[in-house]
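[1] my questions concern the predicted model and sequence given below.
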Amino acid sequence: MSQRYAIVAATFYRDLADRLIAGAQASFAEATGPEAADGPADVYEVPGAFELPLAAKMAAESGRYAGVACVGAVIRGETDHYDWVCGEAARGIQQVQLDTGVPTSFGVLTVDSMDQALARSGGDKRDSGRHAADAVIALLAVRRGLAG
């Protein structure tokens, strides 16, 4: 069964966003197979992580997507801005899936340095874009299992 997904990406750190999008696309492609010539996921870009929840909600409420993977990065700076953005992005993304019932994952890097971000965006530690897509796919499997 072919399904369409959405990837909502915060592009404040463009290079990181591109890496995270690629990881999510790869996971969704493995789950759906090669039938979608333009890829299994539509990508919607927003300026930063704070904007992810509203864009995810719009995608989820559109009825076009089985799930939404949110990706981006917030790198700690010298002010409290990091804490506010990270917390509100996480809270908002969680609220989207609770309100809509559409699996919506948090693939936002919340790190102290660019080196940490690179390692977690397809580098040596993990691929958080792929993990965000994997979470959506896992939640859909739970839904199928509960549907009988």
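    Looks like it arrived, so ask away.
[2] okay, CA-based contacts and neighbour counts for the rest of this
    OK.
[3] and the helices in this structure?
    14-32, 52-61, 81-100, 114-119, 128-147 (DSSP state H).
[4] can you lay out these as a markdown table showing distance to A69 and mean neighbour count?
    Conversion of these to a markdown table gives the following (distance: least, C-alpha to C-alpha, whole Å; neighbours: other C-alpha atoms under 10 Å):
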| stretch | distance to A69 | mean neighbour count |
| --- | --- | --- |
| helix 14-32 | 7 | 20 |
| helix 52-61 | 8 | 21 |
| helix 81-100 | 10 | 16 |
| helix 114-119 | 18 | 17 |
| helix 128-147 | 6 | 18 |
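[5] now tabulate those helices in CSV and tack on distance to M1.
    Below are the helices of the chain laid out as CSV (distance: least, C-alpha to C-alpha, whole Å):
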stretch, distance to M1
helix 14-32, 7
helix 52-61, 19
helix 81-100, 22
helix 114-119, 34
helix 128-147, 12
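[6] for comparison:
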Amino acid sequence: MNEFQVIEGGLTARAGRYAIVATRWNAQVVDRLRDGAIDTLRRHGVDPAQITVVMAPGAFELPLVAQRVAASEKFDAIICLGAVIRG
């Protein structure tokens, strides 16, 4: 039995422009997250031409880059991906 709530719904995302803002830092993790996000969008009907990937140096800069992308008003959705790993 799950101890957390799972909410599921259908996604039909054929129209619109999508920005994926991802960090360069921890690329071994973030690159897979980015590829998974792109794959998910494509499986739900988004044409690759509707997806723009914007790279940020690291997690600290991620919200600033996302803010700038949002200010451009070119995108209907922004997906932010980063990973903070201590080791």
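    All right, it came through fine. All values derive from a computational prediction rather than experimental measurement.
[7] out of the helices of the first structure, which comes closest to V108 of the first structure?
    Of all the helices of the first structure, helix 128-147 sits nearest to V108 of the first structure, with 7.5 Å by C-alpha to C-alpha.
[8] rewinding a little: G72 of the first structure is nearest to which of the helices of the first structure?
    helix 14-32 (5.5 Å).
[9] ok, and what's touching the closest one?
    1-3, 5, 7, 9-11, 39-41, 43, 69, 71-73, 117-118, 121-122, 127-134, 137 (C-alpha atoms under 8 Å, 6 or more residues apart in numbering).
[10] what sits against A19 of the second structure?
    I51, T52, V53, V54, V69, F75, A77, I78, I79.
[11] to which residue of the first structure is the fifth one aligned?
    Pointing back at V69 of the second structure there. Under the alignment (TM-score structural alignment), V69 of the second structure pairs with A59 in the first structure.
[12] and if you look at the second one?
    T52 of the second structure is assigned D42 in the first structure as its aligned equivalent, the criterion being TM-score structural alignment.
[13] give me the number of residues near its match?
    Neighbours of D42 of the first structure under the rule other C-alpha atoms under 10 Å: 15.
[14] right, and it touches I7 too?
    Yes - with contact defined as C-alpha atoms under 8 Å, D42 of the first structure counts as touching I7 (6.1 Å).
[15] matching residues in the second structure for stretch 91-108 of the first structure?
    Residue span in the second structure matched to stretch 91-108 of the first structure, by TM-score structural alignment: none.
[16] what's that stretch in contact with?
    49, 52-54, 56-57, 60-61, 66-74, 90, 128-129, 131-133, 135-136, 139-140.
[17] mind checking the end-to-end distance for it?
    12 Å (C-alpha to C-alpha, to the nearest Å).
[18] please name the residues that touch A147 of the first structure.
    Per C-alpha under 8 Å, 6+ apart, neighbours of A147 of the first structure: none.
[19] just confirm M55 of the second structure contacts P63, I think it does.
    No - between M55 of the second structure and P63 there is no contact under C-alpha under 8 Å: 11.6 Å.
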